[in-house]
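S.K.: Sequence first, then the predicted structure:
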Amino acid sequence: MPLQATVLTVEGFRASRLDNERRLFIYLPPGYRRETSAHYPVLYMHAGQRAFDPAAPGTESWRIHRAAERLIESGQMDGIIIVAIAHVRPAEVNEYYHFKAPAEEAPFIRCAGLDYEDFVVNEVKPYIDARFRTLPDPANTGLIGSSAGGLCTYHMGFRRPDVFGKLLLLSPYFVKPQLDDEAPAGLREERLYESYKGRIPVKVWMDIGDAEGLFLPRHVREVAVDLIGQGFRYGEDLAYLEQPEAAHQETDWGDRVHLPLLYMFGRTGSPASLELRGRTEIGLAGGHRTHVNAILRYDSGFAVSVLNGEYRVGDPTVLEALPDGTLLPRRPGTTTLTLSCCGLAATGVYTVVPALSDRVVVEMTADVPPEETPPDAIYGAMGMRLVHAGGNRYAGRFRVPRDAGYRFRFTKGFRKFETDAAGGVLPNRSFRASDDMSLHCEVARWEETRSRASEGRGRVDSTF
């Protein structure tokens, strides 16, 4: 009979400086109870109420325990303990902002990241180390978070390398982007992270989906490249992945969480294939810049984007490629581009055209169910506000970054998402803004506001 894993729930765990309480969900790997002499690495996870199975029907979660189970059962990873720390959302503070909140939030909230950091370091970790068979040193202690939790992981890890030696950042909220026709190129970008100079003894995973709307791959990629410049050794201290077609949501983070788990705690195997992705037409003028997303895949299922490649251009008078994949056009024309990495090679054909703008126009209309008092606006993909255009129709016109990918559902207010005709969860709509385009959509039905009261309420001492 296979050994079972266990999830324990700790109720009402007190955070002294934050003056609140929350739940902890503690995953113990298969064999923990039987192999009483074994000690385990620990991964601390933010927004822990969405770590394991969904708290309620129709809600999203990572199901990180399923990923861990698959890796352990396949022999690709030894057991780890996962401590999922539920998030508390008081209206006046944000636990995941250390130093700076986006300008639109700053007048209303306090950045409580330092207090939350103290809670994890001085209250949660000592509690776990005292009660479970952990390997408490930094090399065996990790932090994982996404979005604002990824930003928090970055700040906590770079501030406290004496505690956390493994940092897993999925779609970190490094930059607050917002459509703004008054801003240069129509996009206002507000930096939310601090820079830390010099290489420190931590191992870092960073990733981003290429369909996260205004959360652009370059927001994360630029931080990764900067860390390489600070002395981080790519592939050893640092890994970066630009995941094709992945959006900014729990299901997508859960779909790829096995990759950073392999990188940090498992065995990645051997390189098996190399693929060049991304735009192959580049503008000489017009402001648009692009890069190759070269994905190196391993026989274990592991994957990483190449930021230290050796590129060879067939005609260097047409194009130049930097080791991180940045493409620099030189003159109109067509050339081959070959990347060599880890004994593998991949070739693509690239064309430089006279001009290509950095932004494209998306015109969007949506027909919605009739209402006695229709709202003034509904909301589509990130930053897209469609205003009432009469009858049941809403419309908007937006200048967005070229090649940005979007996966979304319409909403008419806080968590009032569209559903299918029967009221069920609707698959995400998707599009990629590779050129000017017009989209027309029809909303079948709106769901009622979902209560968040049950968020984080997991099973007590349950097995799976």
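M.R.: Perfect, thanks for sending it. Numbering: from 1, shown residues only.

S.K.: from here on, contacts and neighbour counts on C-alpha atoms
M.R.: Fine.

S.K.: name the element the most centrally placed residue in the chain belongs to?
M.R.: For the chain, Ser171 is the residue whose C-alpha lies nearest the centre (CA atoms, centre = their mean; 2.1 Å). Ser171 is located in strand 166-172, with elements delineated by DSSP states H and E.

S.K.: Give me the nearest residue to the residue nearest to the centre of the chain, chain neighbours excluded.
M.R.: Nearest residue to Ser171, sequence neighbours excluded (CA to CA, 6 or more residues apart in numbering): Ile208, at 4.5 Å.

S.K.: what do you get for Leu214?
M.R.: Nearest non-adjacent residue to Leu214, counting by CA to CA, 6+ apart: Pro177, 5.9 Å away.

S.K.: Could you pull up the residues touching the one you found?
M.R.: Counting by CA atoms under 8 Å, 6 or more residues apart in numbering, Pro177 makes contact with 187-190, 214-215.

S.K.: Alongside the first one, take a look at this:
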Amino acid sequence: MALSLQKLLSDMNCAMRILINFFCLLLVSLAGTAAEARIVKLENFPSSFVQPRNISILLPKDYDVSKRHYPVIYMHDGQNLFEPGYAYGGQEWGIDEAMSGMKRQAIIIGVWNTSLRGREYLPAKVVAHLPADLRQRIEKVHGGVSLADNYLRFLVEELKPYVDKNYRTKPGLRSTSLMGSSMGGLISLYGMGEYPKVFGNAAALSIHWPLADPTKVQDHEIDLITGAYGQWLKSSRMRPGKNRYYTDHGTLNLDGFYRPYSTRMDMIFSNAGWRQGANWSSRIFIDTDHNEAAWRQRAEIPLTFLLNPVK
């Protein structure tokens, strides 16, 4: 009788442990389901400086199950980042997939472009250093004079305060970055140069150094364009000790025109005190094109650069 009772109690304990383990696994499963990245959409976000536009916000996978504060990356061409239904040519960057595999998490702010994209991304104070005829040719390609300074005011004075107020962000310059491709790369660099105490880091993929159609640029004008960047860089307030900058390009099609510019720009940045591998990274990806599919393949590289702490 005593042995039977002992066995019964043992069986009950075993059953209880199984039941407890089952509920623990269930809770872990439910927590894993809750801890998924999600996208918040803001329709027609208003501005006093530029046209209203949509904003897509990617919240980290653990945002809703933690009380953490996160770095923020403001990315241009926001409709191309997360969802193929809105992306140019149906090919999106897959930023949500890239972030899901990364140890360091961030809030990604996708700022959609508008019909004025070219003018909003054209760096005004760089173009101002060009000879009048070259400047006018470039402005004609984009449909008028630069609106970049107004676009940056929208980011700094309207969008960033909204984001910092409504989401758990790390608002300091070391935790605030800009990122984009092509002309979006230009405005990323320009934005950090104009607001180095707001944006501590910038990443520019396939940065469009020529400003307009590179096939229409004569050889001597490459020096004029890169010289204009150099003059602007001297007047900008970003510093290699406080700011960090990533740039790259491929070698196919449109990216194939960038090497003469990047060679000169690397020299300009180096002479200004930027150190490759520390506060600055300039890379070339052989046999890589100028499109969303190419940027998707290497998106984790600039994201990692932006999210690494300053050493």
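M.R.: Thanks, I have it. It should be emphasised that the depicted structure is a prediction, and the values quoted were computed from it without experimental measurement.

S.K.: residues in structure 2 aligned with the strand holding Ser171 of structure 1?
M.R.: Alignment of strand 166-172 of structure 1 against structure 2: residues 201-207, by TM-score structural alignment.

S.K.: And what about the residue nearest to Leu214 of structure 1, helix, strand or coil?
M.R.: Recorded secondary structure, Pro177 of structure 1: strand (DSSP: H, G, I helix; E, B strand; the rest coil).

S.K.: pretty sure Leu151 of structure 1 contacts Tyr96?
M.R.: Yes. Leu151 of structure 1 lies in contact with Tyr96 (CA atoms under 8 Å); the separation is 7.1 Å.

S.K.: what do we get in structure 2 for Lys125 of structure 1?
M.R.: Match for Lys125 of structure 1 (TM-score structural alignment): Lys160.

S.K.: pretty sure that match belongs to a helix, no?
M.R.: Yes. Counting by three-state DSSP, Lys160 of structure 2 is located in a helix.

S.K.: give me the number of residues near the closest residue to Tyr298 of structure 1 other than its chain neighbours?
M.R.: Closest residue to Tyr298 of structure 1 apart from its sequence neighbours, by CA to CA, 6+ apart: Pro271 at 4.2 Å. Pro271 of structure 1 has 18 neighbouring residues, counting by other CA atoms under 10 Å.

S.K.: hmm, back to that, quick one: contacts for the residue nearest to the centre of structure 1?
M.R.: Ser171 of structure 1 neighbours (CA under 8 Å, 6+ apart): 146-147, 150, 206-209, 220, 248.

S.K.: what about 6 Å?
M.R.: 146-147, 207-208 (CA atoms under 6 Å, 6 or more residues apart in numbering).

S.K.: give me the element the aligned partner of Leu58 of structure 2 in structure 1 is part of.
M.R.: Superposed on structure 1 with TM-score structural alignment, Leu58 of structure 2 falls opposite Tyr27. For Tyr27 of structure 1, the host element (DSSP H and E) is strand 20-28.

S.K.: what packs against that strand?
M.R.: strand 6-15, strand 81-85 (3 or more CA pairs under 6 Å, 6 or more residues apart in numbering; DSSP states H and E).

S.K.: Most tightly packed of those?
M.R.: Comparing those on average neighbours per residue, with mean count of other CA atoms under 10 Å, the densest one is strand 81-85 at a mean of 25.

S.K.: Find me the equivalent region of it in structure 2.
M.R.: Aligned using TM-score structural alignment, strand 81-85 of structure 1 spans residues 107-111 in structure 2.

S.K.: Residues in contact with the matching stretch: which ones?
M.R.: Counting by CA under 6 Å, 6+ apart, 55-59, 72-76, 78 sit against stretch 107-111 of structure 2.

S.K.: make it 8 Å
M.R.: 53-60, 70-79, 81, 169.

S.K.: Now that stretch on structure 1. Mean distance?
M.R.: For stretch 107-111 of structure 2, the mean deviation from structure 1 after alignment is 0.3 Å (mean CA distance after the TM-score superposition for structure 1).

S.K.: ok, and for stretch 140-160 of structure 1, which residues are buried?
M.R.: 140-158, 160 (16 or more other CA atoms under 10 Å).

S.K.: oh, I was asking about stretch 20-38 of structure 1
M.R.: 22-30, 32.

S.K.: all strands for structure 2, in order.
M.R.: Counting by DSSP state E, residue ranges of the strands within structure 2 are 38-45, 53-59, 72-76, 107-111, 176-181, 201-205, 244-249, 280-284.

S.K.: Would you mind giving those strands as JSON lines with distance to Cys14 of structure 2 added?
M.R.: Formatted as JSON lines, the strands of structure 2 follow (distance: least, CA to CA, whole Å):
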{"stretch": "strand 38-45", "distance to Cys14 of structure 2": "40"}
{"stretch": "strand 53-59", "distance to Cys14 of structure 2": "42"}
{"stretch": "strand 72-76", "distance to Cys14 of structure 2": "49"}
{"stretch": "strand 107-111", "distance to Cys14 of structure 2": "45"}
{"stretch": "strand 176-181", "distance to Cys14 of structure 2": "53"}
{"stretch": "strand 201-205", "distance to Cys14 of structure 2": "56"}
{"stretch": "strand 244-249", "distance to Cys14 of structure 2": "58"}
{"stretch": "strand 280-284", "distance to Cys14 of structure 2": "58"}
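
S.K.: just checking, Trp62 of structure 1 touches Gln49?
M.R.: No. Applying CA under 8 Å, one finds Trp62 of structure 1 not in contact with Gln49, separated by 9.7 Å.

S.K.: Looking at those two, which one has more neighbours?
M.R.: Ranked by neighbour count (other CA under 10 Å), Trp62 of structure 1 and Gln49 place Gln49 first, with 26 against 23.

S.K.: ok, that one to Ser462 of structure 1 distance?
M.R.: Computed as CA to CA, to the nearest Å, the Gln49 of structure 1 to Ser462 of structure 1 distance reads 15 Å.

S.K.: for Val7 of structure 1, same thing?
M.R.: According to CA to CA, Val7 of structure 1 stands 5 Å off from Ser462 of structure 1.

S.K.: Kindly report the same for Gly48 of structure 1.
M.R.: 16 Å.

S.K.: Show me which of these two is the more surrounded one.
M.R.: Shown here are Gly48 of structure 1 and Ser462; by other CA under 10 Å, Gly48 has more neighbours (24 against 12).

S.K.: Tell me where the stretch 151-300 of structure 2 has helices.
M.R.: All helices of the stretch 151-300 of structure 2, identified by DSSP state H, counting those that start in this stretch, fall at 160-166, 183-194, 219-235, 259-271, 292-298, 300-307.
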